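Undergrad: Just a sequence and a predicted model for now, questions to come.
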Amino acid sequence: MLLAVLAAVSVTGCADAGGLHDAGSAQPVTPHPSPSPLWPGTVGSAAASPAPTPGSPHPVPGVTVPEGDLRNVDARTLLLADQTQPLENFWLHSMNGCRTTSLCQVEPAQYRDLTGDGHLDLITAVLMPMARTAFLNVYTVQDGQAVPILSTEVQPGFSAETIGTDLVVHQLVTPLTERSTTYRWVPPRLSLVSQLTTPVTPPGGPTSPPADTTADALPEQSPAAPAPSATAGSTG
């Protein structure tokens, strides 16, 4: 009888050890964020690497954000009131000109959540063709006020996109080299976290060399040497 009980316990233990257990529902798979372009643009001439304005950000004076939504704020009004802009006197002169002349162009405001707080941030750019420069600006909202979290000088022909909460800016370094700069939210501002330089394809893509150029590139053969047979050529 004792042997039977021991055998039953042994079988039960083996069944528990090797049996299947319900570990609960599987964790959902989060898709990798894809690029979301901000403004279409053609990359222009080479320029220095963008450099964000240093210092801690402060709210833009005299500008409130109704309902805490930056979509309720006029981008031009916000830019004019922002006293943290580089080259402040030149900036204000040019921005005032944006209202009445073609001295500069304010790109339409774009909205992305770059801080990850669930609220949309405002991204805009000011193009100044006469000065051959441009400024990229990003604002977030804190306590009902607009706070600049990035202001950097870029090329007039730059392009930009967001990938998740990253802001990526593309500019030419040379006619055949592009630099991609990534900014990421590192409180209290967007900070430069990486730069990648890659070759770019010339307009129209790569072209085949002329026939005579291809022939000239082949090694010269002695006139007495027999021409290679088709079979030899096919073996590489």
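TA: Yes, it's here.
Undergrad: contacts, neighbours, all on C-alpha from now
TA: Noted.
Undergrad: which helix of the protein spans the most residues?
TA: Longest helix in the chain, counting residues (DSSP state H): helix 2-18.
Undergrad: Past the strand or helix carrying Leu192, which element shows up next along the chain?
TA: For Leu192, the host element (DSSP states H and E) is strand 189-199. Per DSSP H and E, the first helix or strand lying C-terminal to strand 189-199 is helix 211-217.
Undergrad: Quick one: distance of that next one to the chain centre.
TA: Remark: helix 211-217 is offset 42 Å from the chain centroid, using C-alpha atoms, centre = their mean, to the nearest Å.
Undergrad: Same check on stretch 70-86?
TA: Its chain's C-alpha centre and that of stretch 70-86 lie 22 Å apart, by C-alpha atoms, centre = their mean.
Undergrad: give the contact list for the residue nearest in space to the middle of the chain.
TA: Geometric centre of the chain, nearest residue: Val168, 1.7 Å, by C-alpha atoms, centre = their mean. With contact taken as C-alpha atoms under 8 Å, 6 or more residues apart in numbering, Val168 is in contact with 160-162, 180-183.
Undergrad: which element is it on?
TA: Residue-wise, Val168 maps onto strand 166-174 under DSSP H and E.
Undergrad: on contacts alone, who are the packing partners of the following helix or strand past the longest helix of the chain?
TA: Next along the chain after helix 2-18, taking DSSP H and E as the criterion, comes strand 35-39. For strand 35-39, the packing partners by 3 or more C-alpha pairs under 8 Å, 6 or more residues apart in numbering; DSSP states H and E come out as strand 159-163.
Undergrad: try this one side by side with the last:
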Amino acid sequence: MFPSRPARAVAGASLALAAGLLLAACGDSGGLVSAGATATASGPTRLWPGEPPASSPAYDYGEAETEVVKGVKAPGGNIRQVDPVAVVRAEIAAHPEMYSGSDAVYAGTTARMADCGGGAERSRCPVLDAYYRDLTGDGREDMVLGFRLLPGNQTAVRMYTVRTDRLVQVLASDDAVLAVELAGRTVIIRSPAAIVGYEYRTQWTWDEDQLAMLLTRDEILRVGRSARPSPGGGTTSAATPRPSSSGGPR
């Protein structure tokens, strides 16, 4: 059925009105306005291209060093059967120049190991709780262990995995620590910086080729406001980063 004449007239008027509104909108100040030409992206510029590139590192950081823990076994490959205190004692025995010599930097740690029994002094033990997580991707748990490096304020962070019942250290980091976090197969260590309102974050990730945890990121990040003069003549203190609590199963 075709529309009657009155209906056609109404439809025509409606179309004319819509067209008028559309034309009016095109001239309105709220229409699309060009933002100008897009800035050209610039890639990195190499400096001193004529200088020969270095063929070796300036320092040996021991990035991929691993160490078999002597005298400590993991029965059946179960790392939860390993005593964390025994692991720290094994490190102390393997490195007397650091822990028990006349010039030992961390002699305080060795002295406090006597408090790691089951007595009332257990809270003085420098060995922290161990955490277990599959960080190597082999389907088995690995162990992240920490202990205080005394008499200073540093903390030793270690990670161990099991290879045919042998306990192998695959990460070793000593630093002043705000927090240690596990994210996926990565260990993140947060440390205070000398600049107010900033902190360091180092990220260690498992490397299949080196069979070790490699330092894959080392950065300084702003985490709060820097201290600056306030209108009253004083200073506004920076926000102090708070250590994060460890979550999840140990």
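TA: On my side now, so go ahead. Just so it is clear, the structure is predicted and the values come from calculations on it, not from any experiment.
Undergrad: ok, back up a step: of the contacts of Val168 of the first structure, which is the nearest to Pro108 of the first structure?
TA: Sorting these by distance to Pro108 of the first structure puts Ala160 at the head of the list, at 13.3 Å, by C-alpha to C-alpha.
Undergrad: what residue of the second structure takes the place of that closest one?
TA: With TM-score structural alignment as the criterion, Ala160 of the first structure lines up with Val180 in the second structure.
Undergrad: try Arg112 of the first structure
TA: Arg112 of the first structure maps onto Arg133 in the second structure, by TM-score structural alignment.
Undergrad: residues contacting that match?
TA: 140-144, 250.
Undergrad: Quick check: the gap between it and Val223 of the second structure.
TA: Between Arg133 of the second structure and Val223 of the second structure the distance, using C-alpha to C-alpha, to the nearest Å, works out to 28 Å.
Undergrad: before we move on, what SS does Arg80 of the second structure have?
TA: Three-state call for Arg80 of the second structure (DSSP: H, G, I helix; E, B strand; the rest coil): helix.
Undergrad: For it, which residues are in contact?
TA: Shown here is Arg80 of the second structure, whose contacts under the criterion C-alpha under 8 Å, 6+ apart are 74, 132, 143.
Undergrad: related to what we said a few turns ago, what is the neighbour count of the residue nearest to the residue nearest to the centre of the first structure when sequence neighbours are not counted?
TA: The spatial neighbour of Val168 of the first structure that comes closest, neighbours along the chain excluded (C-alpha to C-alpha, 6 or more residues apart in numbering), is Thr182 at 4.4 Å. The burial metric for Thr182 of the first structure, expressed as a neighbour count using other C-alpha atoms under 10 Å, is 21.
Undergrad: Helices of the second structure, residue ranges please.
TA: 5-26, 84-94, 96-99, 107-112.
Undergrad: Go through these and name the closest to Val162 of the second structure.
TA: Each of these was scored for nearness to Val162 of the second structure using C-alpha to C-alpha, and the closest is helix 84-94 (13.0 Å).
Undergrad: Buried ones in that closest one, by neighbour count?
TA: 84-85, 87-88, 92 (16 or more other C-alpha atoms under 10 Å).
Undergrad: Just the residues contacting it, thanks.
TA: Contacts with helix 84-94 of the second structure, where a contact means C-alpha under 8 Å, 6+ apart, come from 69-72, 98-100, 110, 113, 116, 127, 130, 145, 147.
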